[in-house]
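[1] please find the sequence and the predicted model below.
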Amino acid sequence: MQYAIIDESGRFGDPESKFLVFAVVATRSLIGMDKIIPAARRKIPRKGKRKFEKTLAEIKFSTTGDKTRMTVLDLISKEKLELFILVVDSEGKRIEDNPENYSLLVAKILNSVLSRNPNLKHVIIDRHFTWITQREKFNTLVQKTLKKDLFIEHLDSQQNTIVSLADFVAGAIREYYSKRNRVWREIIVKKIVNEERTTWKKLKHQKR
């Protein structure tokens, strides 16, 4: 697997957001991956309760209904890919949203990806930070932690639907941990090759 698509579910800086879930969609090729979300969008009816989804600027797990979620996750499950999951229990602690903390979490899950896929070269991640200086600092910290040069690309998920694939996976797993809802996880479970649960307290005390 040469590509890793990353997104998270949960809110930084909010102690009420008990679980922060990171997901990686690892794949050998991006060909066809950009067609999944548009295919799901085309299945949304123009009439009825779901018609509002047609007007959404971005189709995400948190903004769509059950049928769209099922469609996207089912399409993901049929692709040749691997899923990696990192579940972080905040234990009621506030996780500051900054390049240091974000890079620590991303490096943690990428380390699992690299253990299985040492040829990983290209990381695609949702554009989390507004300022380019923040993104550059994040990139430097991730590569320093992993001791590996990677091409890290920050994309706007509204403009590139590939990022949304990881969003749906992360959302499905967070529903499982926060609400004990197994429905979404069961659709993609056979594609999960690594799923790790830890606490923010343990992670933040790790040395880079």
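    Perfect, I can see it now.
[2] drop to CA atoms for contacts and neighbour counts, all remaining ones
    OK.
[3] so which strand or helix has residue 23?
    For residue 23, the element it lies in under DSSP states H and E is strand 19-27.
[4] the structure to be compared is supplied as follows:
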Amino acid sequence: MSVKTPYKYTSPYNTSRVKIYIDESGDLGFTDRSSPYFVIAALIVHDPLAIRRCFAKVRRNKLKKKYRELPEFKFNNSGPEIRKRILSCIASADVDIAYCVLRKEQVYPHLRSNHQIVYNYLTGSLISHIVQRFFDGGPVEITVDKSLNGIQREAFDQYLVYKTFEKNQANDLAAIPIEIVHADSKNEPSIQAADFIAGALHYYYRTNDDTFSGIIDEKVALAYDYFKGPQK
């Protein structure tokens, strides 16, 4: 069951809802074994049922035993064909994609031990840009994996609301109705879809191979390369 935070306001004037699903790929470590890149991907879903059907369709097809027994599909535990099938299905759905990529060599030394601060900043900045692009007057629902612990979760929620308000205080979006949901990715196909998107993008930045990211490229509405600024 989803755990909803108290940071919620429902508009009495507009019942349309912007649905954003967040996941990431890579890590925020700074050792020799750490990935040089960290990607946060956001899936803006206009038809959640279509995403659910993507994963149901893959499960209906003949799968190797190791895949049939998985509680959920993830980019990192899937082979190339499953990755392509799921990404192609996502690309055919009514969705938009936004993401940011951090080149960790550019992170200030004093922030390298403050992983949560870096994560909150990146996610908050990305969400604020998405809201500027897609907000239409109704509530904004942001769904993330519930893996954050209680203290981190509260700080994360507060910062997302603060950052979105701060970014939009000079325009008509200053009173954005926001709902943040922490859900189990096993029960939320759209989070699983965001995982595949983040994984495909991270794979591209690591290898310069667009075998997977190229499938979803036309769906990318916003892309931010920190610290190079917007790429789309």
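    Perfect, I can see it now. Keep in mind the model is a prediction, meaning the values are calculated, not measured.
[5] could you tell me where the helix or strand following the strand holding residue 23 of structure 1 falls in structure 2?
    Moving toward the C-terminus from strand 19-27 of structure 1, the next helix or strand (DSSP H and E) is helix 36-42. Residue correspondence for helix 36-42 of structure 1 in structure 2, counting by TM-score structural alignment: residues 54-60.
[6] average gap between that stretch and structure 1?
    Per the superposition on structure 1, stretch 54-60 of structure 2 and its aligned residues are separated by 2.1 Å on average (mean C-alpha distance after the TM-score superposition for structure 1).
[7] quick one: buried residues of that stretch?
    Residues 54, 55 are the ones in stretch 54-60 of structure 2 that count as buried (16 or more other C-alpha atoms under 10 Å).
[8] my guess is residue 16 of structure 1 contacts residue 95, does it?
    No - here residue 16 of structure 1 lies out of contact with residue 95, judged by C-alpha atoms under 8 Å, at a distance of 10.7 Å.
[9] so between the two, which is more surrounded?
    More neighbours sit around residue 95 than around the other of residue 16 of structure 1 and residue 95, counting by other C-alpha atoms under 10 Å; the figures are 19 against 14.
[10] which SS class is that one?
    In three-state terms, and counting by DSSP: H, G, I helix; E, B strand; the rest coil, residue 95 of structure 1 is coil.
[11] excluding sequence neighbours, find me the nearest residue to it.
    Spatial nearest neighbour of residue 95 of structure 1, excluding adjacent residues (C-alpha to C-alpha, 6 or more residues apart in numbering): residue 13 at 4.9 Å.
[12] which strand or helix spans the residue in structure 2 that the one you found lines up against?
    Across the two structures, residue 13 of structure 1 finds its equivalent in residue 29 of structure 2, going by TM-score structural alignment. No secondary structure element spans residue 29 of structure 2, as it lies outside all helices and strands (assigned by DSSP H and E).
[13] and residue 29 of structure 2, what is it in contact with?
    When contacts are counted by C-alpha atoms under 8 Å, 6 or more residues apart in numbering, residue 29 of structure 2 is found next to 35, 112, 115.
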